[in-house]
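Asker: Could you work out the structure for the sequence below:
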Amino acid sequence: MGINFRRGVFLLQIDKILERAVAGERLGLEDGLALFESDQIEKIGAAANQVMLKKHPEPITTFVIGRNINYSNICDTYCRFCAFYRPPGSAEGYVLPDEVIFQKIQETVDVGGTEILMQGGTNPNLKIDYYVNLLRGIKQRFPQITMHSLSTAEVEKIAEVSNLSVEEVLIQLKEAGLDSLPGAGGEILDDRTRRKISRLKGSWKDWINTQKTAHRVGLPGTATMVIGFGELMEERVLSLMRIREAQDETNGFKAFITWTFQPDNTNMKAVNNTPEEYLKTLAISRLMLDNIDNFQSSWVTMGPEIGKISLSYGANDFGSTMMEENVVSAAKCAHKVNTNLILQYIREAGKIPAQRNTKYEILRVFKEGEMAEVDFVMQN
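Answerer: Modelled structure (predicted):
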C-alpha cells in the first residue's frame, strides 16, 4: 500500500510538471530530475510534442542537405570516447589537401547541398593561417555554401597555438568565411564527467564561453548533449540549464541535438544508452530548453526508425543528409540514408518534408509523392 501510494504521488507530481511545461512555465532542477527519474516516457514525449507544436504548428519536418568533411584526424586531446582521432606523429594521421576538400564541396553543391560541417581534431600543427586561407579558398569558389564548421575545442586549440584570444580567432574565422559554430564538444556540461571522458578537453565553462563569444561576434551555432557516459541525471539537467542560461544571454543557438554515446572501438563502455533513454532525454530537453526553437532528430546514431519516432518526442528537424561522416562511422554506428529516403521517413512519420538552410529558413517544401531530382548514395 505504501509503495503504491508513493508511486501515485510521484505520478501526480510528473503530471503537474508536464502541465506547467506545456503551459509555458520554465522548469527547474528538481523538475528535470523528477522527469529523468520517471518511467513515463510516452507521457513525457506527448508533452514535448505539444510544446514543439506550439513553436511549429505546421506538420512540417525540415532537413538540410549537407556534408561532413573531416579535414584532419590528428588530435592531441585524446578523448576516451573517440574512435576517429590519431595522435600527432601517427602514420595514420592526415590533413586533406585543399583540392580534395574543394572537390567534396563541389559534389555537395551538385546535389543541391547548402551546408558543410567541416571538423577535425585539435591539431597542434595547424595555426590560424591554415584555417583562414582554407575558408577564403572555399568562399571564393563556393560563395553560396554555408560553413557550419569547426568546434569549440578546435577554436580553443587554434587560439593556443596561434597566441591569440578565442575572440580574435573567431573574428578572423568569420571574416574568412565561417558562418556558424556547431555544438560539438558539448557532451556533458559538467566537469566531473568531462574529466572522466576527456581529461585534456576544456571545462564546461570553456565550452559555454566560446559559444557565447561566437554568438557575440556574429556566429550563431547549435548546442549538443551526449548521454551514456555514466553521467549523473543531475549533470544532464545542469547541462540543459547551462545551455538555457547562455541562450537567455545571447540567443545564438539555432538548434539543440542530443544523441547517445557509441562505444565501439573506443576505450569506454556505454551506460544506459538505449533508444528509450534517448527518446526520454530528447523530450525532457524540449521541455527544459524553452528558449531554443529547433530540435534535431539524431538518426545517424539511433537509426531512421527511432528517428521517425523522435518526431513525436519534441524533434521538428531530421538533421542533415550527411553525405559523408567519419567520426561517428569510426565507432561503427553511422546509419546511412539518402535524400529520397529522408523524404520517405519523414512522410512515414506523418509529416511533410521540407529542405532548409543552416538558419532554419525553408528553401523548398516537398509535395506529396514529390522526390528529389538529384539524389546520392552516402559515401565514406
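
Asker: When you work out contacts or count neighbours from here on, use the C-alpha atoms and nothing else.
Answerer: Fine.

Asker: Would you tell me which helix is longest in this protein?
Answerer: helix 2-22 (DSSP state H).

Asker: Packing partners of that one?
Answerer: Using 3 or more Cα pairs under 8 Å, 6 or more residues apart in numbering; DSSP states H and E as the contact test, the elements touching helix 2-22 are helix 29-37, helix 41-55, helix 275-288.

Asker: Let's compare: structure for the following, please.
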Amino acid sequence: MGWNAARKSELTDKIASGERLSRQDGEDLYECDDLAWLGAQAHGVRTQKNGDVVYFNVNRHLNLTNVCRASCAYCSFERKPGAKDAYTMRVEEAVELALAMRDDGLTELHIVNGLHPTLPWKYYPRVLRELKAVLPDVALKAFTATEVHYFEEISGLSASEVLDELIDAGLESLTGGGAEIFDWEVRKQVVDHNTHWEDWSRIHRLAHQKGLKTPATMLYGHIEEPRHRVDHVLRLRELQDETGGFQVFIPLRFHNDNNRLSHLKMAAPADVLKTFAVSRLMLDNFPHVKVFWVMHGLSTSQLALNYGADDMDGSVVEYKITHDADNFGTPDKLTRDNLLDLIRDAGFQPKERNTRYEIVREYEGPVSLADRRAEPQAVWA
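Answerer: Below is the predicted model of the structure:
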C-alpha cells in the first residue's frame, strides 16, 4: 500500500495504540515526506520511554590496531601490513595511552580494531586484563561480533569460550559494530569478511545469555535502500524479543572519504532524521536510540533528539574510524560541559550514565526560552 492521507491516519492510530508495526508499515514510513509528522510520532514514543531526558557518558575510544586483513568497501580505517600509517600497539602502549585518557569521571573505554592477520589470540584478553588492572572503575566495552568471530578462527575456541575468557579478563560489553546492513544482497557488496547475520546474531545471543548487555548498530546511507534498513531493524527486533539483551540501537551514517564508496553522496539531514524516526518506531522493544554525534554533526544530532534519539553518546576525544574518513568537520572532542550545553539547548535534561545505563549524575534541565534568548547561544557546526 502506498503513501496517502488515509495511510497516515491509519499509522497515527496504530502508533498511538502501541500496536507493533509491520515490515510494510516501516517501508511506508520511509516513503513519508512529512518530516514534522514523522518526528512527532517518534518523539511521542521516545518520550513515553525516556521522558525529556538525554543520556550521555564520559568515554574514550581506543583502537589497538588499524591493520586488517579485510578490505570492506565502506572502511577508511583499515591499513595493510607495511603501510606507512599502519600501527599496532604493544600491550604496554595501550595501557599507557589509556592512562593518559583518564580524566574526571571517565566511565568507559570503547575498543575496536582491525582483524590483524598475525596478532595472537592471547593478546586480546591480556590487553583487557592489563587495562582493568590500572582502570578498575572503567567499563571495558570492547570488540565487535566480527572480531569475536575472528577470535574463534585464530584461537580454535568456540565463541562461548572466547567470550568466557574475555569476560574473565574484564569485558563488560561488546560493541555494536560489524552489523552494517544484514541483507545479503547489500552486504556481499560492502563487507569483506565472513561475519554475516547468522554469526553476528549468534555471538550477541551468546553474550546476552552470559549476562552482557550490548548495543546494535546499522550503517546506512550507502548502497542500501529503505527496505534494507527496515529488514535490518526487524531482525534486531526479533532477536531482542528472544534475548532482551540489547540496550540501545545506534544508526551510523556512512562517511564517504577515503574508501571505495567515495563516489556516493552522504545521507542528507532529512534522510538522517527519517532513519532515526522510523528506527525508533519499529524497535518498540529497544530501550534507547543513540545519535553518535561524531558521525552526524552537532546540529543534526540535536535535531535527532526530537526524532526518536535519547542518547548522545560520550565525550569521545578521538574516533579514528570516522575521522580517518573525515572532511566532515566534527570536532575530535566534546567536553562534559559541551555536551550539557548541546542537550540543554535542544530542550532536554542531561543525565550522565555509565555503560549499564545506570545514572552517574543528574543535571539541571534547560533554562527557560526567555533566559536562553537573553544572551546569544553558541552556534554548533
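
Asker: where does the TM-score land?
Answerer: The TM-score (TM-score structural alignment, normalised by the length of the first structure) is 0.91; 363 aligned residues with a Cα RMSD of 1.8 Å.

Asker: For Ile197 of the first structure, which of the helices and strands packed on helix 2-22 of the first structure is the nearest?
Answerer: helix 275-288 (19.4 Å; Cα to Cα).

Asker: Can you give me the buried ones in that closest one?
Answerer: In terms of neighbour count (16 or more other Cα atoms under 10 Å), helix 275-288 of the first structure has its buried residues at 275, 277-288.

Asker: got CSV for those, with distance to Arg86 of the first structure too?
Answerer: Formatted as CSV, the entries for the buried residues of helix 275-288 of the first structure read as follows, by distance: Cα to Cα, whole Å:
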residue, distance to Arg86 of the first structure
Pro275, 30
Glu277, 31
Tyr278, 29
Leu279, 32
Lys280, 34
Thr281, 31
Leu282, 31
Ala283, 35
Ile284, 35
Ser285, 33
Arg286, 35
Leu287, 38
Met288, 37
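
Asker: Just name the closest of those to Lys332 of the first structure, please.
Answerer: Of all the buried residues of helix 275-288 of the first structure, the one sitting nearest Lys332 of the first structure is Pro275; the distance, using Cα to Cα, is 16.6 Å.

Asker: what residue of the second structure matches up with the closest one?
Answerer: In the superposition onto the second structure, Pro275 of the first structure corresponds to Pro269 when matched by TM-score structural alignment.

Asker: Among the helices and strands packed on helix 2-22 of the first structure, which comes closest to Ile105 of the first structure?
Answerer: Ranking those by proximity to Ile105 of the first structure (Cα to Cα) places helix 275-288 first, at 31.3 Å.

Asker: Which strands and helices lie in contact with the closest one?
Answerer: With contacts taken as 3+ Cα pairs under 8 Å, 6+ apart, helix 275-288 of the first structure sits against helix 2-22, helix 29-37, helix 41-55, helix 233-250, strand 253-260, helix 304-310.

Asker: possible to save those as TSV with mean neighbour count?
Answerer: Below are those laid out as TSV (neighbours: other Cα atoms under 10 Å):
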stretch	mean neighbour count
helix 2-22	15
helix 29-37	18
helix 41-55	20
helix 233-250	19
strand 253-260	23
helix 304-310	21
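
Asker: circling back to that earlier point, can I get the helices and strands packed on helix 2-22 of the first structure in a markdown table with distance to Leu238 of the first structure?
Answerer: Below are those laid out as a markdown table (distance: least, Cα to Cα, whole Å):
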| stretch | distance to Leu238 of the first structure |
| --- | --- |
| helix 29-37 | 7 |
| helix 41-55 | 19 |
| helix 275-288 | 10 |
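
Asker: so where do the helices sit in the first structure?
Answerer: Applying DSSP H to the first structure gives helices spanning 2-22, 29-37, 41-55, 98-110, 128-141, 152-162, 166-176, 191-197, 204-216, 233-250, 275-288, 299-302, 304-310, 339-348.

Asker: Identify whichever of those helices lies nearest to Thr321 of the first structure.
Answerer: Each of the helices of the first structure was checked against Thr321 of the first structure via Cα to Cα, and the shortest separation belongs to helix 339-348, namely 6.1 Å.

Asker: If you count neighbours, what's buried in that closest one?
Answerer: Residues of helix 339-348 of the first structure classed as buried under the neighbour-count rule (16+ other Cα under 10 Å) are 339-347.

Asker: Export those as a markdown table, with columns for distance to Arg192 of the first structure.
Answerer: Shown next, in a markdown table, are the buried residues of helix 339-348 of the first structure (distance: Cα to Cα, whole Å):
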| residue | distance to Arg192 of the first structure |
| --- | --- |
| Thr339 | 40 |
| Asn340 | 42 |
| Leu341 | 40 |
| Ile342 | 38 |
| Leu343 | 41 |
| Gln344 | 42 |
| Tyr345 | 38 |
| Ile346 | 38 |
| Arg347 | 42 |
